[in-house]
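[1] Okay, structure incoming, though there's no sequence with it:
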C-alpha cells in the first residue's frame, strides 16, 4: 500500500488550485469498488456507512460525511491510466504471493476472454437517430445556432411509433424510420452550414458530433464497425454464443488467472474484437510482467484452437482424446 500511495502521489497536479483527494483514500476506494463490483456512487455510500471500510482507506476517526470530491472518481481513473491500474493489480498479486498462493502457481494459468459491457441502451436505429437529433438541437441552442426546425414533437412521436410497429407492421415501421432519417439529416445539415463561423475549439466539438451523426446516418444493418453509441464510439458488438444474451455491447477483455487458486494475474482490453487466439500472447506477456513468473502451461477454451506460442504448452478441450487422464482432468 505504501508503494501505491507514493506512485499515486506523483500523479497529483501542481500546487495551483484546490488540493487533490488523498491518494490513500482513492487507493482504498478503488480496491473496494472492484472487490465488490460497485459503482462510484455505491462505493462512496458504503464507505460512509461502514467504519471498517473507512479504516481500510486510511481514516483514523469515524467519518459521517462524504469526503470532498470523491464522487468524481472518474478523474482519478483517467489520471491513473492503464499503467496505474496495472500497478494496483501487481501489488495485489504480490500481497497474494506472500500469504495466499505460491509463486509457482502462476506457471499454470487459465486464459479466457469476456465482454466488458458498457452502459449503453439497446442500439436500435430509431434510438440512435433520435439521440443524434437531440444532441444536435442541444448543441445548436448552446452555441446560438439557428435551426429552421428542431422536430421535437414529430421526431419523438416517430421514435415511439417505430418501436410499436417493429412487432408486426414492418412496412409502417420502415416508412416511419425513413421519415425520422430525413428529419435528422435536415437538422444535421442546418448545423453543418453554420460550423465554420465558430472558433476552433467550438468548431472541433461540433465537427465531432456531426461526424458521428453522419456515420450513424450512413451505416446499414449488415455493415461492419458500426457506431452503437453516440457518446461511446469504442463500443463493439460481441457475440460470445450465450443463449440468454447472444450479443453484448462493449469491449473484449482477456483475463488470465492461476489454475489452482483462480487468482487474476492480468487484465487487458482488446479493442477491435479480435480472434481469441490472437490475444493469447499479449495476455500471457502481461501475466508474466505483473506476477514476475513466466507461465509454462496455458489452459484455454476452443476459441483459442490453432494458436501456438514458443515455450508455452497450450491445452484446450479439443485435445482430450490424445492426452493423459491427468491432463484431461486439468482441462476440465
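    All right, it came through fine. All figures in this text were calculated on a predicted structure; none of them were measured in a lab.

[2] rest of the way, CA atoms for contacts and neighbours
    Noted.

[3] Distance check, residue 36 against residue 247.
    Per Cα to Cα, to the nearest Å, residue 36 is found 25 Å from residue 247.

[4] go on, residue 218?
    22 Å.

[5] The two - which one has more neighbours?
    Shown here are residue 218 and residue 247; by other Cα atoms under 10 Å, residue 247 has more neighbours (15 against 11).

[6] For the more buried one, give me its contacts.
    When contacts are counted by Cα atoms under 8 Å, 6 or more residues apart in numbering, residue 247 touches 237, 238, 239, 240, 241.

[7] tally of neighbours for the fourth one?
    Right, the one you point to is residue 240. Neighbour tally, residue 240, other Cα under 10 Å: 15.

[8] How much space separates it from residue 120?
    Counting by Cα to Cα - residue 240 and residue 120 are separated by 18 Å.

[9] same deal with residue 185?
    The value you get for residue 185 to residue 120, if Cα to Cα is used, is 23 Å.

[10] Which of the two has more residues huddled nearby?
    Set residue 185 next to residue 120 and count neighbours by other Cα under 10 Å: residue 185 wins out with 17 against 14.

[11] ok but the more buried one is inside a helix, no?
    Yes. According to DSSP: H, G, I helix; E, B strand; the rest coil, residue 185 belongs to a helix.

[12] check contacts around residue 271.
    By Cα under 8 Å, 6+ apart, the neighbours of residue 271 are 234, 251, 252.

[13] between those residues, which is closest to residue 19?
    residue 234 (32.4 Å; Cα to Cα).

[14] List the residues that contact the closest one.
    Residue 234 touches 250, 251, 271, counting by Cα under 8 Å, 6+ apart.

[15] For this structure, which segments count as helices?
    2-9, 23-35, 40-49, 51-56, 73-99, 125-143, 152-165, 170-192, 200-218, 276-291, 325-331 (DSSP state H).

[16] Quick check: which of the ones you listed is nearest to residue 299?
    helix 325-331 (6.4 Å).

[17] alright, now check it against this:
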C-alpha cells in the first residue's frame, strides 16, 4: 500500500512538491494482449505524419523510369521489387541510420514506414529479404540518386527564392504592379540571381587506421590461408612448404605491443614482414605451377592480386625511405580507399572519398566525388556552368574559401559579373572602401558557415562521417543517398515553417503583415 504524505521523510520534498509512487493492483499489472491494445488513429493513418508528408516529396515516377533500365526485358524470372519499395527502404535506412536487417524490422513494426514504401495495407511479415538492400543500392546507383536529388534541390531552391521575394517589405500598394513588372523583366533579361556556396569534404569509410606494419601482417596472414587452400589437394603426396607463421607473428607482436616504438624499430619490423610476404608469394607461384588457381574462392583471388600490389608499394617506400606513393593501398578489403590529406585539427589525413558539394538556399547538390584526392578549386567553373543549366542564370555571388580564388576562376567570375568572395587582387584600398570590404568579408564568412554546418549535420546525423558500405560503387551510392535524405528533411522543415507562417500570420493596418510564431 502507498504511504501517507506525513510518513515520507523530509528529504523527499523537492521544490515544494511531494513525489510518491502508487502501487497498481495485480489485475492492472498483467501483460496486455496485442489485440486489446488501443490504436488512437482508428485504423487510419495521420495525414500530418512526417513519413506521409515525405512520401509526397519524392519524384517516384522519375525514379521508376531510371530504375527500370537496370532490368532485362524478359518475362522470365522472379518479379522485381518496385522502385517505391527499393528507394523508400534506402531512404528509411539512411534517415534512421539502421542496418539492413534492422531496416526491415522497423518497416514491419511501423505502419507509416509501410505506407512510405508504397504498401497498400499493413502487413505483419517482411515485404522483402534484408539481403535485397545490397541489390537496391547497386541497381539505383550514384548517378540516378544524384539526378533525383538535383530535381528535389532545384525545385525547393526555386520555391524558396520565390517565397523570399514575396516576403520582401513593400512601401505602398501603388507601385506594386510596377515592381512586379520590373522583376519579371529582370528575370527575362537573364541577369544573375542567387548566392552559391561551394566547398569540399571527405567522407571517411569504416576502416581501421592503417599502418604499414599492420597491413603487411594482415597480408601475410591472408597469404598463409591461400597457401593452405592450394596445398590441401597435395596432402599426403607432397611436403607442405614452411611459412614460419608463428615466428613472424611473434616478431610482429613484439613491436605492435610497444607503446612508443622508435622509427628505427618499426622500419626493421616492416623489413622482416616484407621478407615473409615475399617468401609466401614465391611459395604460391610454385604451388600454382602444380595446382590451378580455381581452388581459390573469389575473395582469396582478389586478395592475392591486392597483396601483390601492396608488396610492390611497400618495398618501394622502404627502399626510398618514404611514406608516399601514387595510388597507395591502405586497406586490403577495400583497395579503392585512398588517403585524403585535409589538414584539419581533428585528423590531418582521412581515408575515404573526397566530395565536392554546392549549396543553394540550404539545399546541397553533389557536384563531384572521387576516391583520389583532387583540387576542388579547378571545379568552380564547372559548378557555375551547372548552376546556370539548372536555374537559367549565373549566381550573383559565390562564397568559397581561398583554394577557389585562382586567377582563372577570378577571370571567369569577372567576365560573367559574378562576385567571388575574398579580397581582391592588387594593392589594398584605404579608408571607407576598406571598411566596407571588411564588412562584406565578415558577412560572406558568416553566410559560408552554412555549408560547413551542412557537412557537420551529414556527418553527425546521417552517417556521412562513417561510410559502412564495402564496395566502391555502393559507397558512392550511399554518399549520394545521404545528401538526398538531407535535402528531403530540409524540404520537410521548410514546408512546416511555411505552414506555421500561414497559420499565425496577422494582418495589420497599412497593408503590413507580421508573423507570430
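    Sure thing, it's come through. Every value quoted in this text rests on a predicted model; they were computed, and no experiment measured them.

[18] Restricted to strands, list the contacts of residue 247 of structure 1.
    Counting by DSSP state E, those place 237, 238 in strands.

[19] so which of the contacts of residue 247 of structure 1 is the most crowded?
    residue 237 (22 neighbours).

[20] which residues touch that one?
    Counting by Cα under 8 Å, 6+ apart, residue 237 of structure 1 has contacts 228, 247, 248, 249, 250.

[21] what lines up against the second one once you look at structure 2?
    Using TM-score structural alignment to pair residues, one finds that residue 247 of structure 1 aligns to residue 349 in structure 2.

[22] Quick check: the gap between its match and residue 312 of structure 2.
    On the measure of Cα to Cα, residue 349 of structure 2 and residue 312 of structure 2 end up 23 Å apart.

[23] What lines up with residue 241 of structure 2 in structure 1?
    Matched by TM-score structural alignment, residue 241 of structure 2 corresponds to residue 148 in structure 1.

[24] What of residue 475 of structure 2?
    Checking with TM-score structural alignment, residue 475 of structure 2 has no match.

[25] so which strand or helix has residue 475 of structure 2?
    helix 472-504 (DSSP states H and E).

[26] and that helix, what other elements does it pack with?
    helix 50-54, helix 83-96, helix 132-166, strand 363-370, helix 432-461 (3 or more Cα pairs under 8 Å, 6 or more residues apart in numbering; DSSP states H and E).

[27] Adding distance to residue 254 of structure 2 and mean neighbour count as columns, could you present the ones you listed in TSV?
    Putting those into TSV (distance: least, Cα to Cα, whole Å; neighbours: other Cα atoms under 10 Å) gives the following:
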stretch	distance to residue 254 of structure 2	mean neighbour count
helix 50-54	55	16
helix 83-96	42	21
helix 132-166	41	17
strand 363-370	38	20
helix 432-461	37	15
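
[28] Distance to residue 397 of structure 2 added to these, as a markdown table?
    A markdown table is the format used below for those (distance: least, Cα to Cα, whole Å):
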| stretch | distance to residue 397 of structure 2 |
| --- | --- |
| helix 50-54 | 32 |
| helix 83-96 | 32 |
| helix 132-166 | 15 |
| strand 363-370 | 16 |
| helix 432-461 | 10 |
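
[29] Which one of those lies nearest to residue 187 of structure 2?
    helix 132-166 (11.9 Å).

[30] what distance separates that closest one from the middle of the whole chain?
    Computed by Cα atoms, centre = their mean, to the nearest Å, the chain-centroid distance of helix 132-166 of structure 2 equals 14 Å.

[31] and it, what does it pack onto?
    By 3+ Cα pairs under 8 Å, 6+ apart, helix 132-166 of structure 2 packs against helix 60-67, helix 83-96, strand 363-370, helix 380-391, helix 472-504.

[32] rerun that using 7 Å as the cut-off
    helix 60-67, strand 363-370, helix 472-504 (3 or more Cα pairs under 7 Å, 6 or more residues apart in numbering; DSSP states H and E).

[33] Give the buried residues for the first one.
    Spelled out, that is helix 60-67 of structure 2. 63, 66, 67 (16 or more other Cα atoms under 10 Å).

[34] what do you get for stretch 282-295 of structure 2?
    283, 284, 287, 291, 293, 295.

[35] what's the distance between the fifth one and residue 253 of structure 2?
    Computed with Cα to Cα, the distance linking residue 293 of structure 2 and residue 253 of structure 2 is 32 Å.
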